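Novice: the sequence and its predicted three-dimensional model are supplied below.
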Amino acid sequence: MNTVVHLSGPHRRGPDLQELVARVAFGDQDAFSRLYDAVAGPVLGLIRRVLRDPAQSEEVAQEVLLEVWRTASRYRPERGEVMPWVLTMAHRRAVDRVRAAQAAADRDQRAAARSHAPAFDEVAEQVEGRLEREQVRRCLQGLTELQRESVTMAYYRGYSYREVADMLGSPLGTVKTRMRDALIRLRDCLGVGS
């Protein structure tokens, strides 16, 4: 036994979107409310798939629906159905948001890189410093033991000439002479102009 179900009244279907858009173009707020109810879900769903951020998705969806309200008069039925027209606006707006966010992130990254960039080449500076220290060590080896000891105490340990003289048990004049001769030999060895 076959059961036939008869539907009474007209078939239940969604609102005629083209008609609603035409009415929205004339400022019909009730028509916009009905259009909003019909397209808001798909618009939000599409935008969420692009943005993946619920808060931003809702914001962009509102922007799109506001754009539908403002541009309803530009809709042309001969160019396509209402839903693809609205979803195209939604997709474009979502992609624009992604691009804007990426551009902002790129700008921030470039600014951060500039702010952390050293004012000089650190590697070259380190290599140069290491080479200079090696050259100074080599030149110090060319001094007499007393000269090297005097220079080391005065310039590397921070003692005054008087303190160096006291620690070495030498007259201050002798220490000054040693230091002067040692500095001349170091200058010549290092190739520093006088």
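Specialist: Nice, thanks for sending it over.
Novice: from here on, contacts and neighbour counts on C-alpha atoms
Specialist: OK.
Novice: and the lengthiest helix in the chain, what other elements does it pack with?
Specialist: As assigned by DSSP state H, the longest helix anywhere in the chain is helix 82-116. Secondary structure elements in contact with helix 82-116, counted by 3 or more C-alpha pairs under 8 Å, 6 or more residues apart in numbering; DSSP states H and E, are helix 17-25, helix 29-51, helix 54-71.
Novice: which is the next helix or strand following that helix?
Specialist: helix 122-141 (DSSP states H and E).
Novice: that next one: which residues count as buried?
Specialist: Residues of helix 122-141 classed as buried: 136, 139-140 (neighbour count, 16 or more other C-alpha atoms under 10 Å).
Novice: next structured bit after that helix?
Specialist: In N-to-C order, the element after helix 122-141 by DSSP H and E is helix 145-151.
Novice: so after that following helix, what's the next helix or strand?
Specialist: Counting by DSSP H and E, the next helix or strand C-terminal to helix 145-151 is helix 161-168.
Novice: now what about that following helix, what contacts it?
Specialist: With contact meaning C-alpha atoms under 8 Å, 6 or more residues apart in numbering, helix 161-168 is reached by 150, 153-154, 171-172, 175-176.
Novice: sorry, back to before: export the helices and strands packed on helix 82-116 as JSON lines, with columns for distance to Arg185.
Specialist: JSON lines is the format used below for the helices and strands packed on helix 82-116 (distance: least, C-alpha to C-alpha, whole Å):
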{"stretch": "helix 17-25", "distance to Arg185": "94"}
{"stretch": "helix 29-51", "distance to Arg185": "72"}
{"stretch": "helix 54-71", "distance to Arg185": "73"}
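Novice: adding another structure so you can compare the two:
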Amino acid sequence: MLSLMTTDSSPDLDERAPASAAELLARVSQGDQVAFGQLYDQMAPRVLGLVKRLLIDHAQSEEVTQEIFLEIWQSASRYDPRLGGASTWIMTMTHRRAVDRIRASQAGRDRDLRIGIRDRAVEYDQVSETVEVRIENERVGRAMSRLSELQRQAVSLAYYGGYSQTEVAELLKIPLGTVKTRLRDGMIRLRDEMGVAS
């Protein structure tokens, strides 16, 4: 009775004995989905563990683990048992993929940093330019306030209003020569007030 039980149970034990990673990879290379599921169950904890140690971030680690198993499915036929164990082949692939993700993430952070610095510089330049324009406008405003009322009228119309000298003469109802004199004298006074070399 004992020998009968042993004989009956031996085939069951063989059937339940897990296949090695190398055997499973060989079957996966033939498109065996069941073998792929078994390989996944066997190797996923180790693969995820290594990826997580390198990447830290759990969500990224899961994503990279999926990429690794996709690569295993697609490239199982490239595994050569003469060059090393199946587990070693898978873990080497795992390490490479994780390092690639780290490099890609670092490159992304570097790119974002460069863009951020560039954008900050552009923003800074715009602020700087705005401040310079405001300061210059204040200087011009102070200098304009030191002109005579008649000079200020002529300069404002000609340079801020965009009117020609003839149009300024018509608007102010004064001779063209008088406009030219006021503009000349006003510009000399502005130049002196603002400290601009002639």
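Specialist: Yep, that arrived. What you see is a predicted model; the values in this text were computed from it and never measured.
Novice: got a ChimeraX select line for the buried ones in the contacts of helix 161-168 of the first structure?
Specialist: For the buried members of the contacts of helix 161-168 of the first structure, the matching ChimeraX selection, counting by 16+ other C-alpha under 10 Å, is:
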select :150,153,154,172,175,176
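Novice: Ala117 of the first structure: which of the contacts of helix 161-168 of the first structure is nearest?
Specialist: Closest approach to Ala117 of the first structure among the contacts of helix 161-168 of the first structure (C-alpha to C-alpha): Ala154, at 36.9 Å.
Novice: show me what the closest one lines up with in the second structure.
Specialist: Applying TM-score structural alignment, one finds that Ala154 of the first structure aligns to Ala158 in the second structure.
Novice: number of residues surrounding the closest residue to its match other than its chain neighbours?
Specialist: Spatial nearest neighbour of Ala158 of the second structure, chain neighbours left out: Ser164 (6.1 Å); criterion: C-alpha to C-alpha, 6 or more residues apart in numbering. Ser164 of the second structure has 12 neighbouring residues, counting by other C-alpha atoms under 10 Å.
Novice: so which residue is dead centre in the first structure?
Specialist: By C-alpha atoms, centre = their mean, the first structure has its centre lying nearest to Gln109, at 1.8 Å.
Novice: how near is that residue to Phe120 of the first structure?
Specialist: 20 Å (C-alpha to C-alpha, to the nearest Å).
Novice: compare the helices and strands packed on helix 82-116 of the first structure and give me the one nearest Glu125 of the first structure.
Specialist: helix 29-51 (45.9 Å).
Novice: so what touches the closest one?
Specialist: 14-15, 17, 20-21, 23-24, 54, 57-58, 60-61, 65, 69, 83, 86-87, 90-91, 94-95, 97-98.
Novice: try it again at 7 Å.
Specialist: For helix 29-51 of the first structure, the surrounding residues in contact (C-alpha atoms under 7 Å, 6 or more residues apart in numbering) are 17, 20, 23-24, 54, 57-58, 61, 87, 90-91, 94, 98.
Novice: tilt between it and helix 54-71?
Specialist: If you take axes from the mean of the first three to the mean of the last three C-alpha atoms, to 10 degrees, helix 29-51 of the first structure sits at 140 degrees to helix 54-71.
Novice: returning to that earlier point: as TSV, the helices and strands packed on helix 82-116 of the first structure with mean neighbour count and distance to Asp166 of the first structure would be great.
Specialist: Formatted as TSV, these follow (neighbours: other C-alpha atoms under 10 Å; distance: least, C-alpha to C-alpha, whole Å):
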stretch	mean neighbour count	distance to Asp166 of the first structure
helix 17-25	20	101
helix 29-51	17	78
helix 54-71	18	77
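Novice: how about Met187 of the second structure, what does it touch?
Specialist: So Met187 of the second structure contacts nothing (C-alpha under 7 Å, 6+ apart).
Novice: recalculate using a threshold of 10 Å.
Specialist: 144, 147, 151-152, 155, 181, 193 (C-alpha atoms under 10 Å, 6 or more residues apart in numbering).
Novice: next: Ala182 of the first structure.
Specialist: Counted by C-alpha under 10 Å, 6+ apart, Ala182 of the first structure has contacts 139-140, 142-144, 146-148, 150-151, 176, 188.
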